[in-house]
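Q: Just need the structure, nothing else, for what follows:
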Amino acid sequence: MTLRSVFRSWVEHYFSDEEALILLVVLVLGFAVVIWLGRMLAPFLTALVIAFLLQGGVNALTRRHVPHFLAVMLVYLAFIGVLLAMALVLLPLIWNQLVNLVQETPRMFASGQRLLDDLQARYPQLVTPDQIQDWIGMAGREVTQLGQRALTLSLASLGNVVSLIIYLVLVPILVFFMLKDRDRLVSFTVSLLPQRRELMTRIWQEMDDQIANYVRGKVTEIAIVGTVTFFTFAFFGLPYTALLAVLVGLSVLVPFIGAAVATLPVAAVAGFHFGISDEFLYVLIAYGVIQALDGNVLVPILYSEAVNLHPVSIILAVLFFGGIWGFWGVFFAIPLATLLKALVYAWPRGIQQRQRLQTDKALADK
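A: A predicted model of the protein is given here:
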C-alpha cells in the first residue's frame, strides 16, 4: 500500500461526508477570522465572552419566573456595578501599589545584597563573591529591561486613550444587546448553517456544558482565590496586598505552572518585608494552604463537569494557544483543547453512525 493510497483512504474516511467538509470549512474560517481579524474584532469577542458568562445569571432568574427583559436588566446593572467598582476602586489601588513597588526597588536590592553578603559570610564555600556579583548583575539587567518595557508600554498606550474609551463604551453596549436579543442572534447564526448538521450538533453537545462550566468556574475561582489572598496577606500586614492578590488570582489561569510562578513574587515581597523570620514562614504557609484548598476543594466544587484532559494535553494547549492569542489563548486553552477532543471523538462516530443509518434504511426499503 503506497502513501498516496493511505492518504486517499484517510480522506475518504473523514471527508467523504458533505457535513464533514462544511464543518471543516466553518472551523478553518472561524480560526482564520480570530487569528487575522482578532485585534479588529476584539471588542466584539470580549463582549461575546462576557455575555456568555452573564447568560447563566439571566437563565437562573428566568427559571424563577422573572420576565426575560427584567432579568437581563438586573444582570446587566450588576455587571456595570462590578465594572465601575473595578475602574474606580481596584485599578487605582493596584496602580498605586505598583508605583510604590517600583519606588521601593532600590531598597529591596540593598536588602537583597545584605542577605547575600550574610550568606557568603556564613557559607563561604557555597556562595562566593563572584557568584554574588553575577546574581546582582543579572537581577539589575532584568529590572532594567522590565522598566524599559513598562516605559515603552506606557508611551505606546498614550496614543490609544481614545481607542480605550471607545472600547469601554462599545463592550457594555454589545453585551446588553447580546443578552437582550440572544434568541434572535442565535436563530440568525443557526440559519446560516446547513439543514443537515447532526455532526455539528453532536460536537456542540459534547463540549457546550464543559465550556460553560469551565469559563464561569474559572472566573469564580479567580475572584475567590484573589479575595481570600487579599484578606490573608492583609492580616499578616504584607505590603502590596492588592497587587499580589490580583497576581495570585490570575495565576489560576495557567494550571500547574501559575501557582509556581506566583510563589516567587509572594516570597520575594515577604522576604524583603519581614526578612527570614517567623512571619515570613507564616506567610508562605498561608499561601501554600490557599493553593492546596484551591486545588483540592474549590476546583472540584466549581467544576462539577470535570474536563477529562490529561495534564500533558492541558500544558500543551496552554503553550500553543497562549503563544497564538496571548491572554485569551491561555484563558480558553482548556475549552479549545476540549473542542479538539470532541472533534476527534465525534467526527468519525458521527460519519459512521450516519452511514449505518443510511444502510439500515436502504435495507428496510428493499
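Q: CA only for contacts and neighbour counts going forward, please
A: Will do.
Q: What is the distance between stretch 318-328 and the centre of its chain?
A: Averaging C-alpha positions (C-alpha atoms, centre = their mean, to the nearest Å) puts stretch 318-328 9 Å from its chain's average.
Q: now what about that stretch, what contacts it?
A: Applying C-alpha atoms under 8 Å, 6 or more residues apart in numbering, the external contacts of stretch 318-328 come out as I35, V254, G329, V330, F332, A333, I334.
Q: wait, what's in contact with the first one?
A: Pointing back at I35 there. I324, W325.
Q: Without its sequence neighbours, what residue ends up closest to L199?
A: What sits nearest to L199 in space, not counting adjacent residues and going by C-alpha to C-alpha, 6 or more residues apart in numbering, is G350, at 5.5 Å.
Q: ok, that neighbour to I203 distance?
A: 9 Å (C-alpha to C-alpha, to the nearest Å).
Q: do L238 as well
A: 48 Å.
Q: Same question for V33.
A: If you go by C-alpha to C-alpha, the gap between V33 and I203 works out to 21 Å.
Q: list the contacts for the residue nearest to L199?
A: E198, L199, R202 are the contacts of G350 under C-alpha under 8 Å, 6+ apart.
Q: Whichever strand or helix holds L23: which residues count as buried?
A: Assessed by DSSP states H and E, L23 sits inside helix 18-37. For helix 18-37, burial by neighbour count (16 or more other C-alpha atoms under 10 Å) applies to E19, A20, I22, L23.
Q: okay, these in CSV with distance to H310 next?
A: Putting these into CSV (distance: C-alpha to C-alpha, whole Å) gives the following:
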residue, distance to H310
E19, 30
A20, 27
I22, 30
L23, 26
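Q: wait, which of these is closest to A262?
A: The closest of the buried residues of helix 18-37 to A262 turns out to be L23 (C-alpha to C-alpha; 40.1 Å).
Q: relative to helix 18-37, how tilted is the lengthiest helix in the chain?
A: When the chain is parsed with DSSP state H, its longest helix is helix 198-235. If you take axes from the mean of the first three to the mean of the last three C-alpha atoms, to 10 degrees, helix 198-235 sits at 40 degrees to helix 18-37.
Q: Let's see this one next, to set against the first:
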Amino acid sequence: MFQYIQQWYRNKFSDPNAVTLFLLLIVSVLLIVFFGGILAPILAAIALAYLLDWPVNRLIDAGVGRLTATIIVMSLTVCIATLCLLTLVPVVWQQSTTLIREMPDMLANLQVWLHKLPELFPSVIDEAQITELMQSLKRRAVGLGEQILTSSLTSLVNVMAMLVYLIVVPLLVFFMLKDRDTLLAHFSRVLPTNRRLITQVGQEMNLQIMNYIRGKALEVIVVTVTSFAVFFAFDLRYTTLLSILVGLSVLIPYIGAVVVTIPVALVALFQFGATAPFAYVMAAYLIIQALDGNVLVPLLFSEAVSLNPVYIIAAVLVFGGIWGFWGVFFAIPLASLVKALITAWSSREAQQEPNEVM
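A: Predicted coordinates:
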C-alpha cells in the first residue's frame, strides 16, 4: 500500500510544474474559505470586470484609448444600474411585500385544492398525507418568514457596509479595466518560474470564465424579458417579481429552475384556480424552461454543456456548500477547472511516458 502511494506521488508530483500548480490551488482555496467574506467585493469586481472587458476591448479596437473606453463603459454601466434601481427595485419590493401578505391565503387555497385529490385518486393519495404535507408547508412558510424578517433586520444593521460596497466595487472594476495589463504583469511576477501547467490551465480557464460570465448575464436578461412578456400576456399577478425570479434562477443550474417553479405555480393557482388559464401559464413557463435548457444554453455555453449534468449538479452542491453564492454561480467554471486540471496532468503523464520508454 505504501509503495503504491509512493508510486502515485512520483507520477503526479515529480514535475516541479505540477507541484507549483497544486500549491497554488491549495493557497487559493484556503484564502477563499477563510477570507471569503473579506474578498467578496474583490470577487464581485473581478466578475464585473470580466463582463465589461469585452465592450472596452471593442472600443479599443475602434481606436479609442483604454482610459477613455473604460470611462465610457463604466459611465453607461452606472447609468443602467441606477435606472434599474430606481425603476425595478420599488416595484419588486412592493410586489414582494404583497406576496408575503397573501401567502397564507395562497396556502389555504392550495389546501382546499389538495383535499380534492383523495377523491380523484383514492388509491394513491389519502387524507393523512395531505394533512401532513400542509403542516410541513406551513412550518416552512413560518420559518421562511422569520428568516426574511431576521435578514431584513440584519440588512438594516449592515446598510453602511452595503453603501461602502456600492462605492468600492465600481472603483475596483474601473481600475481593473483601466490597468488590466499592469495588474496581470504584477500577478505574473508573483508566480514562481515553474509555471508551465499554471499557464496552460490559466489560459483555458480565463477563456472559460470570460465566456461563462458574459453568457450567463445574457441568459439572465433573455429569460427575464421572455418570462415578463409571457406572464404579462396572461395578466399574471406579480409579473415583474416572478419574471426576475425566473431570470435569476438560471444562475443555479437545474436546481434553480425547480425551486422557482413553486412560487410561479402558487401565484397562478391562487389567481386562476385549477382552470384552463392555470394550465396555459404553467405550459408556457415549462416551454420557457425547455427552450432555455435546450436552445439558449447550448448556444451560449457550448463548452460548458459538454459536462455531464451529474457533474454540474455535484459541482453546485459541493462548491455552493463551500463558498455559498459564489460557489453556486461559478459551479460550471469550477467544474471545468477540475476537468482542465485532469487534462493538464494527463497530458503531462502522456508526455513523460515516451521519455521513460526511451
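Q: ok, back up a step: how close does the helix holding L23 of structure 1 sit to structure 2?
A: Superposed on structure 2, helix 18-37 of structure 1 shows a mean distance of 1.1 Å to its aligned residues (mean C-alpha distance after the TM-score superposition for structure 1).
Q: which residues of structure 2 does that helix align to?
A: Counting by TM-score structural alignment, helix 18-37 of structure 1 lines up with residues 16-35 of structure 2.
Q: Strands of structure 1, start to end?
A: Counting by DSSP state E, structure 1 has no strands to list.
Q: what about the equivalent of L193 of structure 1 over in structure 2, distance to T20 of structure 2?
A: In structure 2, the residue matched to L193 of structure 1 (TM-score structural alignment) is L191. For L191 of structure 2, the distance to T20 of structure 2 equals 9 Å [C-alpha to C-alpha].
Q: Could you do L236 of structure 2 as well?
A: Counting by C-alpha to C-alpha, the gap from L236 of structure 2 to T20 of structure 2 is 56 Å.
Q: And for P309 of structure 2?
A: For P309 of structure 2, the distance to T20 of structure 2 - C-alpha to C-alpha - is 31 Å.
Q: ditto for V27 of structure 2
A: 11 Å.
Q: aligned partner of R202 of structure 1 in structure 2?
A: Under TM-score structural alignment, R202 of structure 1 pairs with Q200 in structure 2.
Q: circling back: quick one: the longest helix of structure 1 to structure 2 mean distance?
A: Per aligned residue, helix 198-235 of structure 1 averages 1.4 Å (mean C-alpha distance after the TM-score superposition for structure 1).
Q: and that helix, what other elements does it pack with?
A: Counting contacts by 3 or more C-alpha pairs under 8 Å, 6 or more residues apart in numbering; DSSP states H and E, helix 198-235 of structure 1 is packed against helix 18-37, helix 42-63, helix 241-251, helix 278-293, helix 299-302, helix 333-365.
Q: against structure 2, where does the fourth one fall?
A: So the one you mean is helix 278-293 of structure 1. Against structure 2, helix 278-293 of structure 1 falls on residues 276-291 (TM-score structural alignment).
Q: just how off-centre is the matching stretch within its chain?
A: A distance of 23 Å separates the centroid of the chain from that of stretch 276-291 of structure 2, by C-alpha atoms, centre = their mean.
Q: quick one: contacts of that stretch?
A: Contacts for stretch 276-291 of structure 2 (C-alpha under 8 Å, 6+ apart): V223, T226, S227, V230, F231, F234, A257, V264, A265, A268, L269, F272.
Q: What is the neighbour count of the third one?
A: By that I understand S227 of structure 2. 24 (other C-alpha atoms under 10 Å).
Q: Which residue is the nearest non-sequential neighbour of it?
A: In space, S227 of structure 2 is closest to S243, 5.1 Å off (C-alpha to C-alpha, 6+ apart).
Q: Can you tell me what that neighbour aligns to in structure 1?
A: That one, S243 of structure 2, aligns with A245 by TM-score structural alignment.
Q: And for P333 of structure 2?
A: Using TM-score structural alignment, P333 of structure 2 lines up with P335 in structure 1.
Q: and the gap between the nearest residue to that match once chain neighbours are set aside and V175 of structure 1?
A: Nearest non-adjacent residue to P335 of structure 1, counting by C-alpha to C-alpha, 6+ apart: I211, 5.4 Å away. Noted for I211 of structure 1: a distance of 19 Å to V175 of structure 1, by C-alpha to C-alpha.
Q: And V299 of structure 1, by the same measure?
A: Distance from V299 of structure 1 to V175 of structure 1, by C-alpha to C-alpha: 28 Å.
Q: With neighbour numbers in mind, choose between the two.
A: More crowded of V299 of structure 1 and V175, by other C-alpha under 10 Å: V175, with 22 against 15.
Q: list the contacts for that one?
A: Applying C-alpha under 8 Å, 6+ apart, the residues near V175 of structure 1 are A47, L48, I50, A51.
Q: Who wins on neighbours among these?
A: A51 (24 neighbours).
Q: Quick one: map it onto structure 2.
A: Aligned partner of A51 of structure 1 by TM-score structural alignment: A49.
Q: got it, and V175 of structure 1?
A: Aligned partner of V175 of structure 1 by TM-score structural alignment: V173.
Q: Can you get me a residue count around L241 of structure 2?
A: 22.
Q: now do G37 of structure 2
A: G37 of structure 2 has 12 nearby residues by other C-alpha under 10 Å.
Q: likewise L158 of structure 1?
A: 10.
Q: how much space is there between it and V89 of structure 1?
A: L158 of structure 1 is 22 Å from V89 of structure 1, by C-alpha to C-alpha.
Q: how close does the longest helix anywhere in structure 2 sit to structure 1?
A: If you go by DSSP H, structure 2 has its longest helix at helix 66-114. Helix 66-114 of structure 2: mean distance to aligned residues in structure 1 after superposition is 1.7 Å, counting by mean C-alpha distance after the TM-score superposition for structure 1.
Q: counterpart of stretch 150-157 of structure 1 in structure 2, which residues?
A: Under TM-score structural alignment, the match for stretch 150-157 of structure 1 is residues 148-155.
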